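# I'll drop the sequence and a predicted model, then ask my questions.
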Amino acid sequence: MKKNLLLLSLAVIVLLYACEKATVKQGLIIEQVEAKWVPDSRVDVFDVELVYSQGTLLVKGETTIAEAKDELLAKLGQTDKLIDSLVVLPISSIEKKWAVTTLSLANLRDEPKHSAQLVSQTIMGTPVRILKQKGGWSLVQSPDGYIAWTNNSSLAFMNEAEFDAWRSAKRVLVLSDGWLEDGFGHHVSDLVKGSLLTVVEKQKDKVIITLPDGRSGSVESDIVREFDMTGDLPALKGEKLIEVSKEFMGLPYLWGGTSSKAVDCSGFLKNIYFLNGYILARDASQQIKYGQPVPLQVEALQVGDLLFFGDAESKKVTHVGMYIGDTEFIHSSGRVKVNSLDETRENYSGYRRASWLGA
């Protein structure tokens, strides 16, 4: 009897060991596919779970990359019988797969609830792609590629035809914070820099506009300019970059903030460049991957260059500012302010100088 129990125990151990090895192998396959297709989870989704059931491997979860799903199933299918429950986003059953931000700013969070961490924001007139929905929330992808949750009350949802009509409509870009007002001087909505508004009619000193959700009103014509996405990108001018950045001076720091109400470091730079015709990636660690590298010498810098800071040992980027000339850079740290890389200056930041990683 003892011998039989011992043999049974050994068999269970061997079986468990075999299952563990298989799990480790499959886990490595998932890691390899994810590393190849989704190296940055902020701009793509690859959430996969494997479940064994009666000799069959159930593959479930979701991803935004169809090619990643195909490769994963092909590799797992070499050794296991599969049931495919892996969904490719956006969800096909969603009728209106586009939306436009219809509040002055919409908060983007890492989970579909108001208490979740704020990770980014979109401002009025920003188009987003709807990936899936849960309750009163939508998982959206903004023009910079960032994926996060936002409340449905901040969006105007559109089908393909409605979205095409919105994109082809005549629009203006808001250059200063202000108010959209009705014909009686009552506030319809607040406006922030960078908002995109659809033009209904131009008058002598006002522009009649409509919001994505159908509300309408007027703005002073001197705080907007025509918005046109056709043609070549505008030339970046150092003096204009400085002028726009100085308009944010003293603005408070907000983790996840990307508007002229409050900004984090990379959200601040996104605003400056968007108002000059360019869309930057969302986070500092993403922004450093674009553009031409500049030597870590003050003499090599030009106005408008992005300066990246972080941990010298790990080389992890955690902060970004913009060079404005004469050894100085502007950034959001506590508030939007100007510091110098010259230790003889009163506004010198030894901490930033020591943590300067790239430009």
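Cool, got the structure.

# From here on, just use CA atoms for contacts and neighbour counts.
OK.

# And the residue nearest the centre of the chain, how far from Leu269?
Per Cα atoms, centre = their mean, the C-alpha nearest to the average position across the chain is that of Tyr146, at 2.7 Å. Remark: distance between Tyr146 and Leu269 (Cα to Cα, to the nearest Å) = 16 Å.

# The structure to be compared is supplied as follows:
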Amino acid sequence: MDYGICMLSLVPMRAEPSDKAEMVTQVLFGECLEVLSKQGNWVQVKLASDGYTGWIDLKQYMPVSAGYYQEWQAAQHPRALDIVQVVSSADMRIPVGIGAYLPFFDGMSLRIDGQSYQYSGRATNPAVPVTTVQLAKLAMGFLKAPYLWGGKSMFGIDCSGFTQQVYGLCGYQLPRDASQQVAVGDEVHFATQTQPGDLAYFANEEGRITHVGIMLEGQQIMHAHGEIRIDTLDHNGIYNAERKRYSHKLRIIKRIFS
């Protein structure tokens, strides 16, 4: 079995082994992966963080030992908090964005399969519990990020990528897609009972969960709809005041943090 790690700021993961295929998610710097199969210039991989599978260009990851991969899986890693920062060594500078993994970061350096790299930006501390107030503040850091299907960065992000990133910065690993995330947490029965950090889910006409957002104070919801924006939630769904209409139909609200 082969293992690897992402050594670029972002790597597109596609549904099929082709540059023309749909981007289903992005691999973040410092994120480990397991190689499932190879086809030409493509490798099918499974992410160590959330188990998501897809295809990436074989030139866009670095092999690591099985021992390092297992060590990575067993640990909780700090995440980058700056919108853009640099991970560096004596002969290399790598731009990284908010949410990037900083494996075995000690406050100054991180370790990738025996090699040490420097990082001087802000980072999370997985050992310190995060409050719902802090979660909401982290979410606000993504405000105005443009919508991008499959995206997970400040420069392009989708609805479930946004919720996964925010919760990841709080030390909690959500599944990748809204249809998977909805299985996590305890139900909140009324929109008037929401608390900051609750996740609200929305269904299409067929009843399938297709959208998710993070609740803020005062029944406001932050979600990816053209951009990361703030709207109002009631028992019907998300009301867009600018367009004077509902944009999404509410299906269920879940609470992750009590």
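Happy to help now that I have it. This structure is a prediction, so every number in the text was calculated from the model and none was measured.

# what's the TM-score here?
Overlay of the two chains. TM-score (TM-score structural alignment, normalised by the length of structure 2): 0.84; 249 aligned residues with a Cα RMSD of 3.0 Å.

# sorry, back to before: so what's the alignment partner in structure 2 of the residue nearest to the centre of structure 1 up against?
Alignment note (TM-score structural alignment): Tyr146 of structure 1 maps to Tyr52 of structure 2. Neighbour list for Tyr52 of structure 2: Lys46, Arg176 [criterion: Cα atoms under 8 Å, 6 or more residues apart in numbering].

# Equivalent analysis for Glu49 of structure 1, please.
Taking Cα under 8 Å, 6+ apart, we find Glu49 of structure 1 in contact with Val59, Lys60, Gly61.

# From these, pick the one nearest Gly238 of structure 1.
Distance to Gly238 of structure 1, by Cα to Cα, is smallest for Gly61 among these, at 46.7 Å.

# Report the secondary structure element holding the closest one.
If you go by DSSP states H and E, Gly61 of structure 1 is part of strand 56-63.

# same question, Trp72 of structure 2
Assigned by DSSP H and E, Trp72 of structure 2 falls within helix 66-74.

# average distance between that helix and structure 1?
Superposing on structure 1 places helix 66-74 of structure 2 at an average distance of 4.2 Å from its equivalents, by mean Cα distance after the TM-score superposition for structure 1.

# mean deviation of the following helix or strand past that helix from structure 1?
Moving toward the C-terminus from helix 66-74 of structure 2, the next helix or strand (DSSP H and E) is strand 84-89. Average distance, strand 84-89 of structure 2 versus aligned residues of structure 1 after superposition (mean Cα distance after the TM-score superposition for structure 1): 4.4 Å.

# What helices and strands are in contact with strand 84-89 of structure 2?
Judged by 3 or more Cα pairs under 8 Å, 6 or more residues apart in numbering; DSSP states H and E, strand 84-89 of structure 2 is in contact with strand 92-97, strand 115-119.

# Turn the ones you listed into TSV, columns for distance to Met140 of structure 2 and mean neighbour count.
Formatted as TSV, these follow (distance: least, Cα to Cα, whole Å; neighbours: other Cα atoms under 10 Å):
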stretch	distance to Met140 of structure 2	mean neighbour count
strand 92-97	16	16
strand 115-119	24	16
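
# For Glu217 of structure 2, find the nearest of these.
Ranking those by proximity to Glu217 of structure 2 (Cα to Cα) places strand 92-97 first, at 27.2 Å.

# all strands of the stretch 101-250 of structure 2, in order?
For the stretch 101-250 of structure 2, the strands defined by DSSP state E, counting those that start in this stretch cover 109-112, 115-119, 152-153, 156-157, 186-188, 199-203, 209-215, 220-224, 228-233, 237-240, 245-255.

# Now render those as CSV, adding distance to Arg79 of structure 2.
Shown next, in CSV, are those (distance: least, Cα to Cα, whole Å):
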stretch, distance to Arg79 of structure 2
strand 109-112, 11
strand 115-119, 11
strand 152-153, 13
strand 156-157, 17
strand 186-188, 26
strand 199-203, 21
strand 209-215, 20
strand 220-224, 21
strand 228-233, 20
strand 237-240, 31
strand 245-255, 23
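
# Please name whichever of these is nearest to Val45 of structure 2.
strand 152-153 (17.5 Å).

# and for that closest one, what span of structure 1 is it aligned with?
The aligned range for strand 152-153 of structure 2 is 258-259, by TM-score structural alignment.

# And for stretch 220-229 of structure 2?
Counting by TM-score structural alignment, stretch 220-229 of structure 2 pairs with residues 328-337 of structure 1.

# Quick check: buried residues in the matching stretch?
For stretch 328-337 of structure 1, burial by neighbour count (16 or more other Cα atoms under 10 Å) applies to Glu328, Phe329, Ile330, His331, Ser332, Ser333, Arg335, Val336, Lys337.

# One more: stretch 268-282 of structure 1?
Neighbour-count burial for stretch 268-282 of structure 1 flags Phe268, Leu269, Lys270, Asn271, Ile272, Tyr273, Leu275, Asn276, Gly277, Leu280, Ala281, Arg282 (criterion: 16+ other Cα under 10 Å).

# Select the longest helix from structure 1.
In structure 1, with assignment by DSSP state H, the single longest helix is helix 2-37.

# meant to ask about structure 2, not that
Counting residues, the longest helix found in structure 2 (DSSP H) is helix 159-169.
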